[in-house]
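> Give the three-dimensional model of this entry:
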Amino acid sequence: MSMPSRVTGTSMTTKALGDLQRSLARGQKLQSQISGGKQLTRPSDSPTGTVTSLQLRGEVRATQQYSRNSNDGLGWLGTIQDTLGDASSEIIRVRDLTVQALNTANDSGSRQALADEIDNIRDQLLGQANTKYMDRPVFGGTTPGAAAYTVDHATGTATFAGNTNPTTRTVGPNAKVRIESSGPEAFGQPGTDTELFTVLKKISDDIKSGDATSLNKSLENLDSAHDLLKSALSDVGARYNRIEQMKQSADDHLLSVSSQLSDIEDVDLPKAIMELQIQQTSYQAALAATAKVIQPSLIDFLR
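Predicted structure coming up:
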């Protein structure tokens, strides 16, 4: 035969206050979630959700870095594309002037004017070969110097001052892409007859001297230099497209991961507000029930 347990006023009061306190704590948690907009405020809220959240946050940071690297690469390659495109137009102009010079072999004044224009175009192309992006020469490889090409103004000789070390950016998981094009790749190997700046100087000298045979040979070298530049431009365009695709992929992945992270961390506001209202109603009902169960005694009035 079991002994009946004794229920005292003190035990009833303690139990009722404990229930009210727990109800207040649930309401306070809901209020905190609504105010902060997050349902995960500490690891104890959801241990598994916290682990998943940390993994997704790491993936978000990595994807954001890939996107930033892609933007930097697009800036480099876009600058190179524009520069080589302009250089190609200038080379076409030089070719037209050279062909014109072959038809004015006996007119020294016209030859001098044509040679002067070609010299100006050569100076302009040398300036384009020293084009910079973020204060770094885009045709200089990894050189710490300020220019990819230097010019000896006494002789007019252009010297490659950079290097051919690749500059890369990581634009995705295990995906590295070169973001530069070295001077020799675009303008020819220094010291060879087909190096663009050497060809232009030779053409100018041949026009001034009226040497048609040498000028025809220089014209062939100019075509070879132009073909090399167009090949470099094509390669840069292909790398630009690859980085652009990788950036789009990174942006799409970032959107997907951010959505998953939001599902885990963020509060469903309509649901949370409804639960808070229910909790407040429950708390008010608990207060009313407690007031009826725990009636004041004579001792309460004597206090």
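> Could you use CA atoms for every contact and neighbour count after this?
Will do.
> which residues of the stretch 151-300 of the chain fall in helices?
Taking DSSP state H, counting those that start in this stretch as the test, the helices found in the stretch 151-300 of the chain are 183-187, 196-209, 212-265, 269-293, 298-302.
> Now the second one, please; I'll put the structures next to each other:
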Amino acid sequence: MTMISSATPPALVPTPLTIAQGLVADIATAQAQQANLEEQIATGSTINQPSDNPAGTYEVMTLGASVARAQQYVSNANNGLGWLQEGVSTVNQAISVLQGVAQAVESISGSALSGQQAAITGIADQINSAEQQLAGLANAQYDGQYIFSGTSSQAPFDSAGSYIGGSAVPTRTVAPGTQVQIAITGDQVFGSSSSTTPPITGSNLQSSAASGLLGTNGLLAQISGALNAGNLSGAQSLLSPVQSFLGKMENAAAQLGAAYQNMQAFSEQATATQQALQDQLGAVQNVNLPQVSTQLAEAQQAYQQALWATAQTAQTSLANFLLP
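A predicted model of the protein is given here:
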């Protein structure tokens, strides 16, 4: 009867070749680790190719896209703030000019009573100058675009003072699915004159005031024309529509101011979101320099030890070969 031995087989004794191969593998591993850590220190990033950290690479790509969107929202909000600031400033200047017109019209009666025709002519000249100033403000631009022309690229008013800009107002996207208006159309501030309204001359007083401030047929031209024709009562009767336009301008300034405050809040929110996402991205990608420097020193030491061990094995193998 044949007996089957249950004795444990003898352990394999590593050969010099096996030992040498293992030591060479250790050198390659230590060298690769050292090179990887040196690259991280040089680039400041723990992920320099997808194979470094596949899961981290996906997270970096996702966070990077989110950071880019947040940066765009910040840029949009800042651009919108510039538009709105220009709009508020321009409307406030227009209010100041029109207040001067109202004061000039109010002074007509005093000048007439004193028989100062030169003063009446001066008032007419003042109002003509005010119309030119307002026309310049109505065609104000920001970043190469007319701020009161809506989404249209052409000047908002023609020479007759008629509004010919767009009806839609420009907006800026400042958050996902959120847009904020950055301007108002010029007809909301300066009205729109009709090209068919004849100017006031002599006793020819229109039954209704011009529907716009600007141009050859606008309200200011009506006042100036009445003064030059000696129709002082006609000019004075147009004080009420001037004051109505002042009210429209003040409402426009308030609307733009509220939009500015709203845009500022979105700008701060987008900036905070961008910073938070940037911090998350940095936590995944950025190198912890003290930690990686320590790891590099350890890797360099392991590499030197692997070289030394390989050298010792090589010497022993050669001695064994030479000995009888």
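> quick revisit: if we compare the helices of the stretch 151-300 of structure 1, which one ends up closest to residue 71 of structure 1?
Nearest to residue 71 of structure 1, of all these, is helix 212-265, at 7.6 Å by CA to CA.
> what about the closest one, how far off from structure 2?
Once fitted to structure 2, helix 212-265 of structure 1 is off its aligned match by 1.1 Å on average (mean CA distance after the TM-score superposition for structure 1).
> relative to helix 196-209, how tilted is that helix?
150 degrees (axes from the mean of the first three to the mean of the last three CA atoms, to 10 degrees).
> counterpart of residue 141 of structure 1 in structure 2?
Counting by TM-score structural alignment, residue 141 of structure 1 lines up with residue 150 in structure 2.
> nearest residue to that match other than its sequence neighbours?
residue 169 (4.3 Å; CA to CA, 6 or more residues apart in numbering).
> For the helices of the stretch 151-300 of structure 1, give me JSON lines that also has mean neighbour count and distance to residue 39 of structure 1.
Putting those into JSON lines (neighbours: other CA atoms under 10 Å; distance: least, CA to CA, whole Å) gives the following:
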{"stretch": "helix 183-187", "mean neighbour count": "22", "distance to residue 39 of structure 1": "56"}
{"stretch": "helix 196-209", "mean neighbour count": "23", "distance to residue 39 of structure 1": "65"}
{"stretch": "helix 212-265", "mean neighbour count": "18", "distance to residue 39 of structure 1": "6"}
{"stretch": "helix 269-293", "mean neighbour count": "14", "distance to residue 39 of structure 1": "9"}
{"stretch": "helix 298-302", "mean neighbour count": "7", "distance to residue 39 of structure 1": "43"}
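> And the ones you listed: which comes nearest residue 159 of structure 1?
Within those, the stretch nearest residue 159 of structure 1 is helix 196-209; the backing value is 9.4 Å (CA to CA).
> quick one: contacts of that closest one?
With contact meaning CA atoms under 8 Å, 6 or more residues apart in numbering, helix 196-209 of structure 1 is reached by 98, 101, 108, 111-112, 114-116, 118-119, 122, 126, 157-158, 187-188, 191-193, 212, 214-215, 218-219, 221-222, 225-226.
> tell me the centre residue of structure 2?
In structure 2, the residue lying closest to the centroid (CA atoms, centre = their mean) is residue 75, at 1.8 Å.
> Sticking with that one, tell me its helix or strand.
Residue 75 of structure 2 is located in helix 54-106, with elements delineated by DSSP states H and E.
> how much does that helix stray from structure 1?
Per aligned residue, helix 54-106 of structure 2 averages 1.1 Å (mean CA distance after the TM-score superposition for structure 1).
> residues in structure 1 matched by that helix, start to end?
Residues 47-99 of structure 1 are where helix 54-106 of structure 2 lands when matched by TM-score structural alignment.
> just how off-centre is that stretch within its chain?
Relative to the centre of its chain, stretch 47-99 of structure 1 is centred 7 Å away, using CA atoms, centre = their mean, to the nearest Å.
> Over to stretch 99-108 of structure 1?
Mean-position distance between stretch 99-108 of structure 1 and its chain equals 51 Å (CA atoms, centre = their mean).
> what's the straight distance from one end of it to the other?
15 Å (CA to CA, to the nearest Å).
> who's in contact with that stretch?
Against stretch 99-108 of structure 1 from outside (CA under 8 Å, 6+ apart): 110, 111, 114, 207, 208, 210, 212, 215.
> Check the gap between the aligned residue in structure 1 for residue 225 of structure 2 and residue 198 of structure 1 for me.
Aligned by TM-score structural alignment, residue 225 of structure 2 pairs with residue 205 of structure 1. As judged by CA to CA, residue 205 of structure 1 and residue 198 of structure 1 stand 11 Å apart.
> Equivalent analysis for residue 294 of structure 1, please.
104 Å.
> Residue 110 of structure 1 now?
According to CA to CA, residue 110 of structure 1 stands 22 Å off from residue 198 of structure 1.
> Can you say which helix or strand has residue 148 of structure 2 in it?
Short version: residue 148 of structure 2 belongs to no helix or strand, going by DSSP H and E.
> Verify the stated contact: it with residue 182.
No. Contact criterion CA atoms under 8 Å: residue 148 of structure 2 and residue 182 do not qualify, at 10.2 Å.
> Name the residue in these two with the higher neighbour count.
Ranked by neighbour count (other CA atoms under 10 Å), residue 148 of structure 2 and residue 182 place residue 148 first, with 30 against 25.
> Contacts only, for that one.
By CA under 8 Å, 6+ apart, the contact set of residue 148 of structure 2 is 138, 139, 140, 156, 165, 183, 184, 185, 186.
> now swap in residue 160 of structure 1 and tell me
With CA under 8 Å, 6+ apart, residue 160 of structure 1 has these contacts: 148, 149, 150, 183, 190.
> Quick one: map it onto structure 2.
By TM-score structural alignment, residue 160 of structure 1 lines up with residue 163.
> Now do its match against residue 32 of structure 2, distance only.
Residue 163 of structure 2 is 71 Å from residue 32 of structure 2, by CA to CA.
> quick revisit: going on from the helix holding residue 75 of structure 2, what's the next piece of helix or strand?
Remark: after helix 54-106 of structure 2, the chain's next helix or strand is helix 108-113, criterion DSSP H and E.
> mind listing what's buried in that following helix?
residue 108 (16 or more other CA atoms under 10 Å).
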